[in-house]
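In: Only the shape, not the letters, is given here:
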């Protein structure tokens, strides 16, 4: 089993969403001791936002790229290879200003590549990243799940489905700032939910 964890907390391994992901990864290791786990920490290694030259390099066929384009496309190629080669994708996602972290959006912009992770057909786009399961582990200061203010869930579900990942589970630890005294219990409850999902 290959597991890819994309961490998008500004606080890296000290973030609440990262704590949920670490619990998930520890549980996976217990159940599958030989699991191959890759962690891409976007706080330690931010993915640059796309610019026009990088975008053009990314969509140019590999054998047609100039030397400069090869360098510009190298990171996107690496990120896509990590995604395509994994079995389980784990996204640890805090909520910043009602959305996903910009670092995660930058990662998304690099891996959403026509002809590689999705393709256009006469009937619309078709995802090419098949046979994967994804877990979205979110930490939030307020209460957003099930409300119009939860922009993360529909966006991530749409994006993942767009590239072909339709088996997606969401676990949220909410009200971490609203009920700060209860934060340890809130996180513990979310970890319990993760355990239940992994047992299913």
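Out: Structure's in. What do you need? Computed from a prediction, not measured in an experiment: that's the story for all the values here.
In: CA only for contacts and neighbour counts going forward, please
Out: Noted.
In: Need the three-state assignment for the spatially most central residue of the chain.
Out: The residue lying closest to the centre of the chain (C-alpha atoms, centre = their mean) is residue 91, at 3.4 Å. The local conformation at residue 91, judged by DSSP: H, G, I helix; E, B strand; the rest coil, is strand.
In: How about residue 165?
Out: coil.
In: in what helix or strand does residue 55 lie?
Out: Assigned by DSSP states H and E, residue 55 belongs to helix 52-59.
In: Identify the residues contacting that helix?
Out: 65, 69-70, 72-73, 76-77, 113-114 (C-alpha atoms under 8 Å, 6 or more residues apart in numbering).
In: do stretch 76-88 as well
Out: 1-4, 58, 89, 107, 110-111, 117, 129, 131-135.
In: okay, now the one to match up with it:
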């Protein structure tokens, strides 16, 4: 079994989403003590935004790769393989300006691969990357649970993971982080209870 932890917050030790991914990792490793743990910090080691070379490396057959694409291919494929090898994926996703950090979007862009994680058929798109649990650690400065303003954060992630076939998707969130320490403490306590139930 493999557990993959993804962090994308830029606020270091102050990051609430990183605290949540830590709590989630502790929870799942306690349940699966023999699991292999893989971590990817998208801030400490950012993935560049996709460009023509990395897009070709991800989406075209290896035998068609020109020199620059061939050179880029192993690193691009490693990101996808790391995800596909994982049974549990913990994704730290703070809300930044009503969406997700661009570092996290760059990671997602490596996962949406035609004929690998999704395909189109007679009935439209079909996800091929099911069979794993994805838990999103969501942190927000305000309170947006039932608000359209959150659409580009959690809805984006729900849509993306659903599109590639992930049907075991959970969100654990701390809201009102901008309201001060008491609000954060209350949010973390509620989140810990949700994590215990996973």
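Out: Nice, thanks for sending it over. Please read these numbers as outputs of a predicted model, since none were measured by experiment.
In: ok, which pair from the contacts of stretch 76-88 of structure 1 is furthest apart?
Out: 1 and 58 (28.4 Å; C-alpha to C-alpha).
In: Those two - which one has more neighbours?
Out: residue 58 (25 against 12; other C-alpha atoms under 10 Å).
In: Counting neighbours, show which residues of stretch 71-82 of structure 2 come out buried.
Out: 72-73, 76-77, 79-80, 82 (16 or more other C-alpha atoms under 10 Å).
In: cool, stretch 46-56 of structure 2 as well?
Out: Neighbour counts over stretch 46-56 of structure 2 (16+ other C-alpha under 10 Å) mark 47, 50, 53-56 as buried.
In: could you dump the residues you listed to TSV with distance to residue 17 of structure 2?
Out: Output for those, formatted as TSV (distance: C-alpha to C-alpha, whole Å):
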residue	distance to residue 17 of structure 2
47	19
50	25
53	32
54	28
55	29
56	32
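In: Can you tell me which of these is nearest residue 100 of structure 2?
Out: residue 47 (14.7 Å).
In: In three-state terms, label the closest one for me.
Out: coil.
In: Give me the residues contacting the helix or strand harbouring residue 153 of structure 1.
Out: In this structure, residue 153 of structure 1 sits in helix 152-162 according to DSSP H and E. Defining contact as C-alpha under 8 Å, 6+ apart, one finds that helix 152-162 of structure 1 is touched by 95, 98-100, 118, 125-127, 166, 168, 170.
In: Which positions in it come out as buried?
Out: 152-153, 156-157, 159-162.
In: how far does it sit from the chain's center?
Out: 10 Å (C-alpha atoms, centre = their mean, to the nearest Å).
In: right, and the helix or strand after that helix?
Out: strand 167-173.
In: Give me the mean deviation of that next one from structure 2.
Out: Compared with structure 2 after fitting, strand 167-173 of structure 1 deviates on average by 0.8 Å (mean C-alpha distance after the TM-score superposition for structure 1).
In: ok, back up a step: which ones are touching the residue nearest to the centre of structure 1?
Out: Counting by C-alpha under 8 Å, 6+ apart, residue 91 of structure 1 has contacts 5-8, 21, 134-137.
In: Am I right that residue 138 of structure 1 is in contact with residue 169?
Out: No. In this structure, residue 138 of structure 1 is not within contact of residue 169 by C-alpha atoms under 8 Å, at 10.9 Å.
In: and these two? which has more neighbours close in?
Out: Between residue 138 of structure 1 and residue 169, residue 138 has the larger neighbour count (other C-alpha under 10 Å), namely 25 against 14.
In: Return the angle between stretch directions for the helix or strand hosting the more buried one and helix 152-162.
Out: Element membership for residue 138 of structure 1, per DSSP H and E: strand 133-139. With axes from the mean of the first three to the mean of the last three C-alpha atoms, to 10 degrees applied, the angle from strand 133-139 of structure 1 to helix 152-162 works out at 160 degrees.
In: superposed on structure 2, where does strand 133-139 of structure 1 end up, distance-wise?
Out: Using mean C-alpha distance after the TM-score superposition for structure 1, the mean distance for strand 133-139 of structure 1 is 0.8 Å.
In: and that strand, what does it pack onto?
Out: helix 16-31, strand 88-94, strand 167-173 (3 or more C-alpha pairs under 8 Å, 6 or more residues apart in numbering; DSSP states H and E).
In: Quick one: work out the angle between it and helix 16-31.
Out: Using the same axes, to 10 degrees, strand 133-139 of structure 1 lies at 140 degrees relative to helix 16-31.
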